[in-house]
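> A structural model of the following input is requested.
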Amino acid sequence: MTLIRLGAFTALALVMSQQASAQEFRGVRAEVNGGVDRFYSEGNNDTGLAVGGAAGLDFDLGGLVVGPEVTFLWSPRENVTRDGPGVAYRKSFEEWGFGLRAGTLITPDTLVYAKGAFVVNEQRKRFDADTVGDYYNHYRTRGWQVGGGIEQMLSEHFYVKAEGRYSNYRTDSSRLTGLLGLGVLFGPAAPAPVVAPPPAPEPAPPPPATQTCPDGSVILATDACPVPPPPPPPPAPEPERG
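You can find the predicted model right below:
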């Protein structure tokens, strides 16, 4: 059932993203996470491992990234406390969060953010009296959550993150959680690359300059015309007649 709920919220985020402005829309993200969780109640605490997930939308407003987020945490922690004439058992199960995340891109691939949320936690409380007065109650308690973290893109779509959260359920119970996550960011389609036109061919070099010599030959302007042949000798005089 938990996976079905998380899948439903992820699908809802995908549908909502189709209505977002492509100019400001950074993407739809979904992730799995896990870490260490400490549950506080009745002046006692219980620490253990936690697993969960998150889904949300991101909008890039010129370096400021904001968007709604849905989170889920599974951490069955239980505090056993001696309380007067008996023993109190307070157990926490799943937590759902519905909130807003806002952060700044300190580099094109690194996001530092803070978050706030409304949270709902399933709890069970039992009191075993030494004599009489036992009771049992299974309920959902509501409260608020604050947190922050850092998110680092590994590639165009995949990222890792580290996050800390504090949840207060306003029923003498709260929790402190540290998580590491791995997620995927489904961004809008990238614009088609602009293909530059091929460069224009270089113009053909101009023909070399020429000159016409006195003998009618055409040669390069940088060459010298041939020396004209010497004129023929004059004809010999005719002998005189006596």
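> From here on, just use CA atoms for contacts and neighbour counts.
Will do.
> In contact with the residue lying closest to residue 121 once chain neighbours are set aside, which residues?
Nearest non-adjacent residue to residue 121, counting by CA to CA, 6 or more residues apart in numbering: residue 95, 4.4 Å away. Taking CA atoms under 8 Å, 6 or more residues apart in numbering, we find residue 95 in contact with 72-74, 119-122.
> Regarding residue 138, which helix or strand does it belong to?
strand 135-153 (DSSP states H and E).
> Tell me how far the helix or strand following that strand lies from the chain's centre.
Using DSSP H and E, the helix or strand that follows strand 135-153 in sequence is strand 158-168. The chain centre lies 15 Å from the centre of strand 158-168; the measure is CA atoms, centre = their mean, to the nearest Å.
> and the residue nearest in space to the middle of the chain, how far is that from residue 37?
Nearest residue to the geometric centre of the chain (CA atoms, centre = their mean): residue 153, 5.2 Å. Remark: distance between residue 153 and residue 37 (CA to CA, to the nearest Å) = 25 Å.
> quick one, longest strand in this protein?
Looking across the chain with DSSP state E, the single longest strand is strand 86-107.
> buried stuff in that strand?
Using 16 or more other CA atoms under 10 Å as the test for burial, strand 86-107 gives 86-92, 94-105.
> Could you do stretch 78-87 as well?
78-81, 86-87.
> Stretch 12-20 too?
By 16+ other CA under 10 Å, the buried positions in stretch 12-20 come out as 13-14, 17.
> ok, and what's touching that stretch?
Contacts for stretch 12-20 (CA under 8 Å, 6+ apart): 25, 27-28, 55-57.
> same deal with stretch 73-89?
Residues from elsewhere that reach stretch 73-89, judged by CA under 8 Å, 6+ apart: 37-42, 44-53, 90-96, 124-131.
> To compare with the earlier structure, here is another sequence to fold:
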Amino acid sequence: MRKLAMATAAAAFGAMLAAPAMAQDGPFAGGRVEALAGYDNVQDGGDGSSEGTSGFTYGGLVGYDIQRGNTVFGLEGEVTDATTSTRSYNALAAGDRFSVEAGRDFYLGGRIGAVISPQAMVYAKGGYTNARVESRYTTGATGATETIDKVNLDGFRVGAGLEYKLSPTSFIKGEYRYSHYGNVDNVDIDLDRHQLMAGIGIRF
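This is a model prediction of the structure:
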């Protein structure tokens, strides 16, 4: 998966560098900005019985595409946040609460698409993701909250989706993506993240 993610991003980047200026023309070419929202699920990849924890994710994306015939190559960067969290009570003392929350997520990668009609394109994507996880402990006696830790997780992401044009400059899209985070401070955490995203964007 990691090799696939890096290969997708590298192929898109290389094609964009090699393409002449005239190859940028096409209904799916040019810069774009998007608003994103969707379903987020985080789980322990090492436990096949784990259902994980789910929440809502939202954010924005900027990207640039070129088109050669029916093939589209793009680069994109994304920033999202999430409501995904898990909580346990009476962890260390009566009335206390321990919570782990997903935070901001940075993504940088590439995509390769195939135009299947004048309005629609299917694509695959891959790249690098850096997600923050924050843990908190709240005592039962005083209600005081102490931030225990904020950890940044490095990983890779792969995904696929469909983009559909509403007009020459606007579009919507649906996308599934999978992210994996391997280790923190040489500790293998084996964390998997599954997301179903919807987006609306403007191309310019």
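> returning to that earlier point: can you lay out the contacts of stretch 12-20 of the first structure as TSV showing neighbour count, distance to residue 64 of the first structure and secondary structure?
Converted to TSV, the contacts of stretch 12-20 of the first structure look like this (neighbours: other CA atoms under 10 Å; distance: CA to CA, whole Å; DSSP: H, G, I helix; E, B strand; the rest coil):
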residue	neighbour count	distance to residue 64 of the first structure	secondary structure
25	21	12	strand
27	23	14	strand
28	23	16	strand
55	25	19	strand
56	26	16	strand
57	27	13	strand
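> re the thing from before, what is the aligned counterpart of the residue nearest to residue 121 of the first structure in the second structure?
Matched across to the second structure, residue 95 of the first structure falls on residue 105, judged by TM-score structural alignment.
> Then residue 173 of the first structure?
Mapped onto the second structure by TM-score structural alignment, residue 173 of the first structure lines up with residue 191.
> What of residue 79 of the first structure?
In the second structure, residue 79 of the first structure lands on residue 86 (TM-score structural alignment).
> Make a PyMOL selection of the buried ones in the contacts of stretch 73-89 of the first structure.
Here is the PyMOL command that selects the buried residues among those (16+ other CA under 10 Å):
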select buried, resi 37+38+39+40+41+42+45+46+47+49+50+51+52+53+90+91+92+94+95+96+125+126+127+128+129
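> In strands, which of the contacts of stretch 73-89 of the first structure appear?
Using DSSP E, the contacts of stretch 73-89 of the first structure in strands are 37-41, 44-53, 90-96, 124-129.
> Residue 163 is in contact with residue 116 of the second structure, correct?
No. Counting by CA atoms under 8 Å, residue 116 of the second structure stays clear of residue 163, with 10.3 Å between them.
> anything in contact with each of those two?
Shared contacts of residue 116 of the second structure and residue 163 (CA under 8 Å, 6+ apart): residue 122.
> In space, what's closest to residue 31 of the first structure - neighbours in sequence excluded?
residue 183 is the one closest to residue 31 of the first structure (CA to CA, 6+ apart), at 3.8 Å.
> if we can go back for a sec, leaving out chain neighbours, which residue sits closest to the residue nearest to the centre of the first structure?
With sequence-adjacent residues excluded and distances taken as CA to CA, 6+ apart, residue 153 of the first structure is closest to residue 159, at 4.1 Å.
> just residue 5 of the second structure next, same as before
Using CA to CA, 6+ apart, the closest residue to residue 5 of the second structure is residue 126 (3.8 Å).
> corresponding residue for the one you found in the first structure?
Structural alignment (TM-score structural alignment) places residue 126 of the second structure against residue 116 in the first structure.
> Can you get me a residue count around that match?
Residue 116 of the first structure has 21 neighbours, counted by other CA atoms under 10 Å.
> Report the secondary structure element holding it.
Using DSSP H and E, residue 116 of the first structure sits within strand 110-129.
> Could you name the helices and strands sitting against that strand?
Here strand 110-129 of the first structure touches strand 86-107, strand 135-153, going by 3 or more CA pairs under 8 Å, 6 or more residues apart in numbering; DSSP states H and E.
> Dump those strands into JSON lines; add distance to residue 7 of the first structure as well.
Putting those into JSON lines (distance: least, CA to CA, whole Å) gives the following:
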{"stretch": "strand 86-107", "distance to residue 7 of the first structure": "13"}
{"stretch": "strand 135-153", "distance to residue 7 of the first structure": "22"}
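> Of all those, which one is nearest residue 178 of the first structure?
Closest to residue 178 of the first structure of these, according to CA to CA: strand 135-153, at 9.6 Å.
> and the angle for that closest one with strand 158-168?
Using axes from the mean of the first three to the mean of the last three CA atoms, to 10 degrees, the direction of strand 135-153 of the first structure lies 150 degrees away from that of strand 158-168.
> Centre of the chain to strand 135-153 of the first structure, how far?
24 Å.
> Could you do stretch 44-52 of the first structure as well?
Centre to centre, stretch against its chain (CA atoms, centre = their mean), the figure for stretch 44-52 of the first structure is 29 Å.
> do stretch 49-65 of the first structure as well
That offset, for stretch 49-65 of the first structure, works out to 9 Å (CA atoms, centre = their mean).
> next one: stretch 72-88 of the first structure
39 Å.
> Same check on stretch 61-78 of the first structure?
Taking mean C-alpha positions (CA atoms, centre = their mean), stretch 61-78 of the first structure and its chain are 15 Å apart.
> do stretch 19-33 of the second structure as well
With CA atoms, centre = their mean, you get 23 Å for stretch 19-33 of the second structure.
> again with stretch 75-94 of the second structure
Using CA atoms, centre = their mean, the mean C-alpha position of stretch 75-94 of the second structure is found 15 Å from that of the whole chain.
> what angle separates the strand holding residue 116 of the first structure from strand 135-153?
Angle of strand 110-129 of the first structure versus strand 135-153, following the same axes, to 10 degrees, is 170 degrees.
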